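Novice: My questions concern the predicted model and sequence given below.
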Amino acid sequence: MRERAIRIGDFSGYLGDRFSAVDEVLAGDPVDVLIGDYLAEITLAALSVRYRRDPARGYVEYFVDQLRPHLATLAERRVKVVTNAGGFHPAALASALRELIAAEGVALCVAHVEGDNVLDRLPAYQRAGHRLENLDSGAALAEWDAEPMAANAYLGGWGIAEALASGADIVVCGRVTDASLTSGPAAWWHGWGREDWDALAGAVLAGHIIECGPHATGGNFSGFTRVPGMLVPGFPIAEIDAAGSSVITKHDHDGGTVTTDTVTAQIVYEIQGPAYLNPDVTVHLDEVALELDGPDRVRVTGTTGSPPPPTTKVAVFGQLGHQVVNTVFVTGLDVDAKVDLLRAQIGRDVPEGVTELDITRIGTAAANPGTQWDATVGLRVMATAAEKAPLERFDAAARLGSLYLQSIPGYFHDGGAGLTSTPRPRIDYWPALLPMSEVPHRLALPDGSTVDVKPPVHTEPVAPQPVHAEPGKPVATGETRSAPLGLLAHARSGDKGGNSNVGVWVSDDRAWPWLRDTLSTEALRALVPECADLAVVRHEFPNLRAVHFVLRGLLGTGGSSNLRVDQVGKAVGEYLRAKHVTIPVELLPDEGGNHVAD
């Protein structure tokens, strides 16, 4: 056990994040461990396609190139690296790294964590009586129409901790939870036990905050106009002490900022509610508190933990069918009538077997446009089918292309992008549950030996999320005005399978009672009519001055298969902030443009 806090720096928040990030963070402030997160829910499905085509692949190949120039520096500084870039084949990535390290003549030890890939075990699980029930619907996997093509169980951080304790310098993982990349190193560094619930919970929360990289330093932040260095916001660092409390900061010379608002934004991002489930611990967010600890330093306290549930999530993907997507444009006056005619013409004589034809209008034409593009709206046309043949008969490119001389005035498509009739796979998502005792969590060491990572001894059934009473109708105590919610409130939204979440918060204590009373479930439904027929779950986080909603089913069954243009709900929060609500004038921005949300 070490007395000082461990410093963990992030260098990747998803597959496709800045390639130069490893260069940047190693040129920045000292850290003990670097973590790289590459796996969104849908990423494993894409990697599994590579893996099936070529069993030697299936991992994030460019991660090797990211590390290549820095192997000697890592060895010299004794900086550990932990990543889930192993994707569908962590053993292959570990082997590729060992070959590179040997060629460079550097003394670095690589271990990998495996067992998350349970695709081949699904039939045996079902024969043994495991239903692999859907987290949202409760249906058994056997009822699913799709054929599973990828199935990965979410592992905790103890395999990572064991790897570091065994002397590994680089730990390659597959589908561990994003936060496990942080909690594993913290547990190793501080020598925590499997039942140090509060400390583990604090580390999981710190991992949740930094796992998305610049999300914690101003990226994807509704207050971005007031963030310095937004051209290239830097990557965050978590300093986690022996009790599990943390300070979130960043590299001193990098762009971006760390404030209580940028940290709140990530805390309320893609959570289920005040109880945040992890394979190692259930994290309770009810009493989490934030305070400034200096410039670009936010202290996170109040996190508590309890035993994890006996089950873990398994992300199962399967091909549901095929889809074709194109976008055409409508310009000028009579937009409603133009769209109506196009809908009718595009939907005429649709071949049998096309299961859905979704035509979504995007945007509104300006009343007195300053440019042609101010007068233009998009029309996104998406057709789906179980098999390719109906979509090939639909021939979207020919169908849309044939309307130039027989449809509306001002109709066009993007000539630079063209139109397509080529069907693409449509991938569906099934978030299943499986007892952790059934997942073969293993650490593989470079000498060929393996260490079984046992499931937790003490677990607790998943309890319902805390229920918070709905507020009464807001009582006006002074002059009010109708104005965008975003004049006072920040928001961030994201996806959890087929559900979208959105957290809304204010920066000033004076505005919290107003926000709480204003954002009831009834008010949310009125502001976001897309939720009119959906189950909406509401939570409150008074310490964070935040109201949190789960919009069940807004994203269909998952981001990879729903028909929405904003497939994974990233813009729901900004949509909500644009809605007008009744705001007390005393809370509105002053003449100098200063906001309560500043």
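Specialist: Sure thing, it's come through. Numbers count the residues shown, from 1 in each chain.

Novice: From here on, just use CA atoms for contacts and neighbour counts.
Specialist: Noted.

Novice: what about the strands in the stretch 301-450 of the chain?
Specialist: With strands called from DSSP state E, counting those that start in this stretch, the stretch 301-450 of the chain shows them at 304-306, 311-331, 354-362, 376-385, 412-413, 424-435, 442-444, 450-452.

Novice: could you dump those strands to CSV with distance to Ala139 and mean neighbour count?
Specialist: Below are these laid out as CSV (distance: least, Cα to Cα, whole Å; neighbours: other Cα atoms under 10 Å):
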stretch, distance to Ala139, mean neighbour count
strand 304-306, 28, 22
strand 311-331, 14, 23
strand 354-362, 23, 17
strand 376-385, 23, 21
strand 412-413, 42, 18
strand 424-435, 9, 22
strand 442-444, 29, 23
strand 450-452, 31, 15
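
Novice: can I get those strands in JSON lines with distance to Tyr269?
Specialist: Formatted as JSON lines, the strands of the stretch 301-450 of the chain follow (distance: least, Cα to Cα, whole Å):
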{"stretch": "strand 304-306", "distance to Tyr269": "19"}
{"stretch": "strand 311-331", "distance to Tyr269": "18"}
{"stretch": "strand 354-362", "distance to Tyr269": "25"}
{"stretch": "strand 376-385", "distance to Tyr269": "28"}
{"stretch": "strand 412-413", "distance to Tyr269": "36"}
{"stretch": "strand 424-435", "distance to Tyr269": "18"}
{"stretch": "strand 442-444", "distance to Tyr269": "30"}
{"stretch": "strand 450-452", "distance to Tyr269": "33"}
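
Novice: another structure for you, compare them:
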Amino acid sequence: MTREPIRVANFSGYFGDRRSAVDEAMAGDRFDVLVGDYLAEITLAALSAAYQRDPRRGYVDYFVDQVRPHLAAIADRGIKVVTNAGGFHPAGLAAALRDEIAAAGVELRVAHVDGDNILDELPRLRRDGHRFDNLDGGAPLADWAATPFAANAYLGGWGVAAALDSGADIVVCGRVTDASLTVGPAAWWHGWHASDFDALAGAVVAGHIIECGPHAVGGNFSGFLDIPHRTVPGFPIAEIAADGSCVVTKHARDGGAVTRDTVTAQIMYEIQGPVYLNPDVTVRLDDLRVRDVGPDRVAVSGALGGPPPHTTKVAIFGPIGFSVVNTVFVTSPHIEEKIALIRDQLMPGLPDGVTLDLTPIGTPAADPESQWAATVALRVMATAPTADALAEADLARRLGSLYLQGIPGYYHDGAAGLHSSPRPRIDYWPGLLPLTVLDHRAVLDDGRRVAAAIPPTTDVVAQPVHPEPREAPLPDRVTRAPLGLVAHARSGDKGGNSNVGIWTRDPRVWLWLRGFLSSDELRRLLPEAKDLDVDRHEFPELQAVHFVIRGLLGTGGSSNTRVDQVGKAIGEYLRSRQVLIPDDLLAGDDSDRDPTTEEQR
């Protein structure tokens, strides 16, 4: 018998998300499962460091504080809770929760999912011939200069499903994929098998949409001006049917909005193209359809699934040195010359191995009407292999010595001060490891271990190749205007690569957009990408063009020196670029027109 859709409510999108979210969800609409995602890639490395300092830790402590007041209600209402707050030590978090449950005098069973942490197994696995080939460049881990201090494989959702099927009420995970927090409950609820690839694909899409919490409800959204009550957007709910299709909604009492565009924005976030890989299923997003079916209700269907790849990603982290960052300010005129002089004055006598990176932020107005409109912030970063080298370089002292001998108008923020305290730099290696090597299992509160289901078959599916558009002649009447007048965008990171999706709801704009946005045009709009490989794909059902910009983020956000470390603002930068847009695409929406645009007739 087909069960009604499972209602999965998200309450966390990252480590540091709104701590009141569990309170909000418990006071909101009905749901069956509460899921919380805390683990960005670098978060796991930070939790690993905490675990090394104190083996009793390594998990997200404040999750315990979030859930403690609601244990009785969770038990009374039969709610299941699934979270990756276990981080580097899911068994430790499970034990802490059992103590809280005992103190509250309620009946709840806690299980944890194990098998992702393979740090101690790395030497043996490498002796057995596993190379941990880099997901981007293909080089073996042996080529990496860093010494790993964290290595966690990305697990699918079947360990979560096994725990729920064995009677667990709360399931604590480490590094499962973000979507697995939703896939596991959906598979358990509907009784899916490991070969139900289309249903699993739909659940992966649902999990991807809600994994970042308020993203799907209008947070970090290029159309934020149209979002009601946007100060505190709520958290999403996915209603997942037996065939894997879903409706995305939110708690009625909360702020924000769920629309086709807010959902499309999250679909575009941190993907590598129309083929979306997961340890349980390979998802094809080509024919994904998104449609409004009511206020704050968006139906998502059309995901197709196939066997997953035989390997899964392993996030490996290791130290590569230290950094110190300070900010000083430069006022026009002669910005470039002033920055050059600062660089020249900082360089002499730098210890061996210390590198300086100076990044100006902003552009002064031609005729500034305030001092701040004439000002550029100059971020000065020093990096070195050792903390001692940075201490010897003493960046704060160097910057502090330039007041009487440097550029005119030199200053720093006196309230923030200058500092020389080094911070570790952590490099990231996305390796590959066969799924069959992993011991993916659920560990129950009585000590029993239940093996996770494994895919009956695997396959390798490459991203499709979409031809570049042919250059089309411009119509007679065009206007130079920001791209964002006619298109939305969302960008994110996948290791050292940045992705960006650009889409529209207007079919007329889509015909122009897919012909205009070539890889070469993207490189023109984003000068940092001019020498980089760019993958381009089209999503006709979503009316989106999607790009992966390879190497824009170095080897990953934890180690590159960009100010926007993980590419969050690239989409908005592209929307700000002025391009020639056919007038008929701008007609009828004068309220959004920029009166300063330069018209070409």
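Specialist: Good, I have the coordinates. This is a predicted model, so every value here is computed, not measured.

Novice: What does the TM-score come to for these two?
Specialist: In this superposition the chains share a TM-score of 0.98, using TM-score structural alignment, normalised by the length of structure 1; 593 aligned residues with a Cα RMSD of 1.1 Å.

Novice: before we move on, back to that, which one, of the strands of the stretch 301-450 of structure 1, ends up nearest to Asp533 of structure 1?
Specialist: With respect to Asp533 of structure 1, and counting by Cα to Cα, the nearest of these is strand 354-362 at 18.9 Å.

Novice: And the strands of the stretch 301-450 of structure 1: which comes nearest Ala489 of structure 1?
Specialist: strand 354-362 (25.1 Å).

Novice: Give the other helices and strands that the closest one contacts.
Specialist: strand 376-385, helix 388-394 (3 or more Cα pairs under 8 Å, 6 or more residues apart in numbering; DSSP states H and E).

Novice: Now find how far off-centre the first one is within its chain.
Specialist: Averaged C-alpha coordinates place strand 376-385 of structure 1 at 25 Å from its chain's average position (Cα atoms, centre = their mean, to the nearest Å).

Novice: got it, and stretch 366-374 of structure 2?
Specialist: That offset, for stretch 366-374 of structure 2, works out to 35 Å (Cα atoms, centre = their mean).

Novice: whereabouts in structure 1 does it align?
Specialist: Mapping stretch 366-374 of structure 2 onto structure 1 (TM-score structural alignment) gives residues 367-375.

Novice: okay, how far is it across the matching stretch, tip to tip?
Specialist: Its start and end residues considered, stretch 367-375 of structure 1 measures 8 Å (Cα to Cα, to the nearest Å).

Novice: likewise stretch 493-507 of structure 2?
Specialist: 28 Å.

Novice: okay, and that stretch goes to which residues in structure 1?
Specialist: With TM-score structural alignment as the criterion, stretch 493-507 of structure 2 aligns to 495-509.

Novice: Identify the residue of structure 2 aligned to Leu587 of structure 1.
Specialist: Using TM-score structural alignment, Leu587 of structure 1 pairs with Leu585 in structure 2.

Novice: Now do the buried residues in the host helix or strand of that match.
Specialist: Assigned by DSSP states H and E, Leu585 of structure 2 belongs to helix 583-586. Neighbour-count burial for helix 583-586 of structure 2, counted by 16 or more other Cα atoms under 10 Å, picks out 583, 585-586.

Novice: and the next element down the chain from that helix?
Specialist: strand 598-600.

Novice: And the contacts of that next one?
Specialist: Contacts with strand 598-600 of structure 2, where a contact means Cα atoms under 8 Å, 6 or more residues apart in numbering, come from 477-481.

Novice: now with 7 Å?
Specialist: 478-480 (Cα atoms under 7 Å, 6 or more residues apart in numbering).

Novice: what does stretch 445-461 of structure 2 give?
Specialist: The set of residues external to stretch 445-461 of structure 2 that reach it, using Cα under 7 Å, 6+ apart, is 109-111, 158-159, 162, 194-195, 280, 307-310, 440-443.

Novice: follow-up on the earlier one: for the strands of the stretch 301-450 of structure 1, which one sits closest to Ala337 of structure 1?
Specialist: It is, among those and with distance given as Cα to Cα, strand 311-331, at 10.5 Å.

Novice: mean shift between the closest one and structure 2?
Specialist: On superposition with structure 2, the mean distance recorded for strand 311-331 of structure 1 (mean Cα distance after the TM-score superposition for structure 1) is 0.6 Å.
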